[in-house]
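Q: build the 3D model from these lines:
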Amino acid sequence: MDTQKSFSQPDAGHLYLVPTPIGNLEDMTYRAVRTLKDVDLIAAEDTRHTQQLLNHFEISTHQISFHEHNSQARIPELVAKMQAGQDIAQVSDAGMPSISDPGHDLVMACIAAKIAVIPLPGANAGMTALIASGLSPQPFYFWGFLPRKKGDLATTLDELADFPETIIFYEAPHRLKKTLQALAKHLGGERQIVVCRELTKKFEEFIRGDLKQVVQWSTETEIRGEFVLIVEGSHETHAELDNDLAAQPLRVQVETWMERGERTNDAIKKVAKANGLKRQVVYDDYHQITKE
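A: The predicted model follows:
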């Protein structure tokens, strides 16, 4: 057990997690500006991008690059600086640090080294999209960026298909169409979704509808900007099968769905969903695959 009193040692080094605007520069807080001016060093995901923000607010603090490609080498250096008494602010290109950047590893290293980690509230794309989506804001499940590989994407979406929570995804413009198609395939075309584009910017836009409609929209629209996807949670329960069938072995359940016209893989998926199991468990049982 460990207790952090963030401001009990004013002469010690601290790590400040400073959110930056996701689009509109007016979303920068007074405290964030002051913190970036007061710290000894800013660890930035992209120093060129962050320099534009610093210039706008007349902040002259020196930067050091800190991103996924150099984080493991950089973390010991940053920790050593804080142990020597320097205050460091970590920023991502937009929004909260440590969400889709290597900041989490830095936070863990600071906690291990007894360095105070001080978070600042501020802009966040996921929450901004959620509260305006019109879908249930609670409970919600934040996922972020989905896997890029097709197999990993399919496995992930199959696992998320039964989640009752509203789900938050991030997506880049060049991958949006394929992601929407995958969501429709694995979650069902009737599932409600809100596509949130260019949040807080001049061309902010919310596209609301079911996945089937939004997939069609994506094929007819030039995809530009950054996206947050807010997806309705599942309303189905694990009691999708009738009680008699649910009491049968998994293999029998799969065969019953196949007799009703489902293909093998789709039958396996339905049985997994109905029983609250991972698809691979049902697949192995049906094909009598044993793992040592």
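
Q: switch to C-alpha atoms for all contacts and neighbour counts from now on
A: OK.

Q: helices of this protein, residue ranges please.
A: 30-38, 47-56, 71-83, 103-112, 125-133, 150-160, 176-187, 211-220, 243-246, 250-259, 264-275, 279-286 (DSSP state H).

Q: who's in contact with V79?
A: Residues near V79 by CA atoms under 8 Å, 6 or more residues apart in numbering: 109-110, 113.

Q: following up with a second sequence; could you model it the same way so I can compare the two?
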Amino acid sequence: MTHSTTPISGGTGILYIVATPIGNLKDITRRAVEILESVDWVAAEDTRHTRPLLQYLGMNKTLISLHEHNEKSRSEQLLEKLRNGENGALVSDAGTPLINDPGYYLVKLLREKGVDVVPIPGPSAVITALCAAGLPTARFSYEGFLPAKSNKRLAVLATLVDDVRTLVFYESPHRVITSLADFQTAFGSDREMVVARELTKKFEQFVSGTIAEVVEYFTENQDKVRGEFVFMLSGAEEKEVVELSTMDELILTLLKQNLPVKQISEIVADYAGIKKKPIYNRVLELKKE
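A: The predicted structure follows:
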């Protein structure tokens, strides 16, 4: 089922998704200020975080909380307000809403009901960190926050070991040391890594090097383990794709030696640097011919 992005008639209001500063309040855009001034209310993840921003901008707005614990019920209430012709803005504690923050349910609901949703772009910690990290950015994967427990964290990291894209994570300061240790366990010591902290703030810092070097830095400088963190990891080296047919000659030679199929598949897979399963199946095919 498709939904039109054209505003519907009947005086229905608009919800603006407004990006706010991730640290430096001067990063608010002129358009964001204009929108916040014009709306009837502001839905915020935590009104205690948003009120100082609005005060900084000289605004006194009705604030409505919308967080992970009340999003479904609150979304229905906001839908009614918009249907009654009110305009609203959705902000998160910092940065672009919905990027690891509440709002997905609300936006999906409004789209389904034909209510216009308009993005007001601005700061995002993911993009801010990447653009200054010196890692490849043509392709990257944002993985959000990793699990709090080490065993679950390692399980997630294990699924990303062969990913060739630059990997981006958020991390809480009290887990930085243990999380970095898990990165070293999962990816080894030599993968290139960049850690950004306190982006756009007074003590903004980028720490780069191998995983081992980054681990060593924060282990020896634990006074720096504070603030908001973004972990960025270079992707795995792309493996050359090997056509199975190019291995036929080697497989046939080994078959003539009367070696077991399993042993042949292990030898060829190790030689070609690919998984054994497709080689095993190819050996069986050639053996039948």
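
Q: TM-score of the superposition?
A: Laid over one another, the chains give 0.81 as their TM-score (TM-score structural alignment, normalised by the length of structure 2), with 259 aligned residues with a CA RMSD of 2.9 Å.

Q: that older thread, may I see the helices of structure 1 arranged in CSV, with distance to Q63 of structure 1 as well?
A: Shown next, in CSV, are the helices of structure 1 (distance: least, CA to CA, whole Å):
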stretch, distance to Q63 of structure 1
helix 30-38, 10
helix 47-56, 7
helix 71-83, 12
helix 103-112, 15
helix 125-133, 24
helix 150-160, 36
helix 176-187, 33
helix 211-220, 39
helix 243-246, 60
helix 250-259, 58
helix 264-275, 49
helix 279-286, 47
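
Q: Q90 of structure 1: which of these is closest?
A: Closest approach to Q90 of structure 1 among the helices of structure 1 is made by helix 103-112 (7.4 Å; CA to CA).

Q: OK, contacts around E45 of structure 1?
A: 65-67, 91-93, 101.

Q: which of those residues lies closest to H56 of structure 1?
A: Of all those, the one with the least separation from H56 of structure 1 (CA to CA) is D93, at 14.8 Å.

Q: neighbours around G103 of structure 1, how many?
A: For G103 of structure 1, the neighbour count with other CA atoms under 10 Å is 25.

Q: could you do K26 of structure 2 as well?
A: When neighbours are counted by other CA under 10 Å, K26 of structure 2 registers 10.

Q: kindly report the same for L53 of structure 2.
A: By other CA under 10 Å, 17 other residues sit near L53 of structure 2.

Q: repeat for Y56 of structure 2
A: Here the number of neighbours of Y56 of structure 2 (other CA under 10 Å) works out to 11.

Q: circling back: so which of the helices of structure 1 comes closest to P139 of structure 1?
A: With respect to P139 of structure 1, and counting by CA to CA, the nearest of the helices of structure 1 is helix 125-133 at 10.9 Å.

Q: average offset between that closest one and structure 2?
A: Compared with structure 2 after fitting, helix 125-133 of structure 1 deviates on average by 0.5 Å (mean CA distance after the TM-score superposition for structure 1).

Q: who touches that helix?
A: Contact partners of helix 125-133 of structure 1, identified using CA under 8 Å, 6+ apart, comprise 22, 95, 137, 142, 168-170, 194, 196, 199, 206, 208, 228, 230.
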